[in-house]
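Peer 1: Could you look at this predicted model? Sequence included:
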Amino acid sequence: MEEISKLDPETLECLRLTSAFLAMEPTHCLIYFARECGKGLITNEVQNFICQYCINKIMNEDNPPSDLYVKNFLKKVIVEVESSSIEVLDELYEHFSYYMTSVKDDFERGNSRVYKRVSFLFPNVSSCPRVEKVVILLQCSVNMLEGDTGCSIWPSSLFLSEFILSHPDIFSSKSCFEVGSGVGLVGISLAYVKASKVILTDGDLSTLANMKHNLELNQLKMQTEVSQIECRHLPWESASEEELQGFKPDIVLGADVIYDPLCLPDLLRVFTNLLSLRISNGCTKDKLNDADDEALLVLKTNSNDSKSRESDDHGNCNGNRFDPSEGKLNSSDEPSIGSQRDAAKERQPVAYLATVIRNMETFDCFMKLANQAQLSVLDITETCRPLNLLPYMQSYDRASIRFFRINFS
């Protein structure tokens, strides 16, 4: 048989396929990207790539996708190839046979936790031939609606992580506090951009244990002078004013925390105490707000510029290159957001909140309580869009998410 040519795993098409595989995207999404690799068909070259790279390589690394997921993926690949009258490689049949006969379903073993890798892809300039990436490994639950919601990856945490990685200068060297941290994705993203301190909180102890495990998976040690990352058990209803005001964060973050009207009074109390204004060195509230408005204007301008430079191929092929070791988004023609935001020595804390509005009455209740607490809630969804760093994640509906900036009015 003629030797099958090999695909380059670093091309954008192959990266989309492998990133979707590592993130355990729905298998029909993988079929879409497999066709993309073969210019419309799952050719022998694509089949060989799936066997050699996805199965032989990835599945032999630590914490791979679940065996049940791989079995279902291989089955769909074989059905797709057979339906297009292309020869199915023997090795593909062999892998499928192994997973059919030798592997029990994860659910039968009582295992409701899986490992997913979320890959944030940063393309280079010239037609995106190579892509830089930040990969975050997470243990999460497959039972999103069965009492394990805190260990699931929610869409707003993906959005907030994209925003952090798109605008690292906002968060670099800042003390950041997240309410309802869940699997810890946002906190790990903050660590990549060199936040000076990261405090992750959750009210559920099992969620907190899973979050700590995820930090360790990503080689982030908690409560050390080097990392400055803390995980705290913080039920909103019992958190004291003294405890909350002791954190003194520069930035507060929350993803999909507006879900239960009964919890909203406690949530707003937490936000109010965390956003308590710090004034010193003669810096007045008006001066602080002026500095924030100037920084927000720059952020809006940069966001609109980046949207105008998006490419059809990737959605954000605009020349920006992210170096996680430096915590910077490098670009020769964009002003620094961070330099604008450092204009005042003492800053008014600000909150960034991403949420899917699933129930309008619940959201209206949140807005009413925020107004009563003298919190200004500004919708910045259209003006501060992050870069599209998850082009392979078709299950992630970015359009459903609203993005808000909160501070004292």
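Peer 2: That came through, no problem.
Peer 1: make it CA atoms for all contacts and neighbour counts henceforth
Peer 2: Noted.
Peer 1: show me the biggest helix of this protein in terms of residues.
Peer 2: helix 285-308 (DSSP state H).
Peer 1: Quick one: name whatever helix or strand follows it.
Peer 2: Next helix or strand after helix 285-308 toward the C-terminus (DSSP states H and E): strand 321-323.
Peer 1: Give me the contact list for that next one.
Peer 2: With contacts defined as C-alpha atoms under 8 Å, 6 or more residues apart in numbering, strand 321-323 is touched by Phe122, Pro123, Asn124, Glu132, Leu165, Lys328, Leu329, Asn330, Ser331.
Peer 1: Put this next to the first one:
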Amino acid sequence: MESQPQRACRQFSYKSGQLDIPVKVLELLDPDFGLYVWPSALVLAEYIAHRLDMFNGSPDNPKVILELGAGTALPSLLLAKATRDNFLIVTDRPDVPQILANVQEALKENGIQTLYPQDPNARVLVRGLGWGDFTFANEYDKVGGLQQLLKDISCMEQINNLSSSSSRSRGQIDLILGSDVFYNPP
């Protein structure tokens, strides 16, 4: 009989100016994919809290922020709670569905809505993105790679009328974050 991975909920608190930002992170300890907060995620989250102004967009010009290999997604969770005028794309390996499901659960735990097709007005999209995958979605790969991600960003911008109201290039990513990015080929 296989044992179930151990679950843990860790709480972090960040201060940015007058703002106190509590963040709950869900960990799933499993020998195959060890989903826990890495020290690099803690460092990036501290940096974000101290430089929050750098990560803020505006209603007329929201930022699109992509986190690669998010793992437990601490930096994205912090940004989703601390900023209002951003769109966040949280990615990790598409071949380990527990990682993306864990991020979705952590977003719910923190009261953060996820993006279409569930809610076109939300600001966070969680999706798989594999290293070196530059494809569009197709009948064999429903998620697709980087090309599909850029297409999804363009659709998100259209739904929210972003491209017409700002000086953005369609499909533009303003910031790319990476604190839990390890490449482990099969």
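Peer 2: Now that the structure is in, tell me what you want to look at. Every value quoted in this text rests on a predicted model; they were computed, and no experiment measured them.
Peer 1: How close are the two chains, by TM-score?
Peer 2: Once superposed, the chains reach a TM-score of 0.67 (TM-score structural alignment, normalised by the length of the second structure), with 144 aligned residues with a C-alpha RMSD of 2.5 Å.
Peer 1: Can you check which part of the second structure the longest helix of the first structure sits on?
Peer 2: Under TM-score structural alignment, helix 285-308 of the first structure corresponds to no residues of the second structure.
Peer 1: Show me which positions of that helix end up buried.
Peer 2: 285, 288-289, 291-292, 295-300, 302-303, 306-307 (16 or more other C-alpha atoms under 10 Å).
Peer 1: if we can go back for a sec, helices - which of the contacts of strand 321-323 of the first structure land there?
Peer 2: Filtering the contacts of strand 321-323 of the first structure for membership in helices, criterion DSSP H, returns Leu165.
Peer 1: Show me which of the contacts of strand 321-323 of the first structure are buried.
Peer 2: Phe122, Pro123, Asn124, Glu132, Leu165, Lys328, Leu329.
Peer 1: was I right about the first one contacting Val135?
Peer 2: I take that to be Phe122 of the first structure. No. Using C-alpha atoms under 8 Å, Phe122 of the first structure makes no contact with Val135, being 11.1 Å away.
Peer 1: For the residue most central in space within the second structure, pull up the helix or strand it's in.
Peer 2: Against the mean C-alpha coordinate of the second structure, by C-alpha atoms, centre = their mean, the closest residue is Val90 at 2.0 Å. Assigned by DSSP H and E, Val90 of the second structure belongs to strand 86-92.
Peer 1: What range does that strand cover in the first structure?
Peer 2: Counting by TM-score structural alignment, strand 86-92 of the second structure sits on residues 196-202 of the first structure.
Peer 1: which residues make contact with the matching stretch from outside it?
Peer 2: Contact with stretch 196-202 of the first structure is made by 172-182, 184, 187, 190-191, 208, 227-235, as judged by C-alpha under 8 Å, 6+ apart.
Peer 1: Show the buried residues in the residues you listed.
Peer 2: Applying 16+ other C-alpha under 10 Å to the contacts of stretch 196-202 of the first structure flags 172-182, 184, 187, 190-191, 208, 227-231, 233-235 as buried.
Peer 1: Give me the subset of those lying in strands.
Peer 2: Mapping those onto strands (DSSP state E) picks out Ser175, Cys176, Phe177, Glu178, Val179, Ile229, Glu230, Cys231, His233.
Peer 1: now the residues you listed in TSV, with distance to Glu45 of the first structure?
Peer 2: Formatted as TSV, these follow (distance: C-alpha to C-alpha, whole Å):
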residue	distance to Glu45 of the first structure
Ser175	48
Cys176	46
Phe177	47
Glu178	45
Val179	46
Ile229	44
Glu230	46
Cys231	46
His233	50
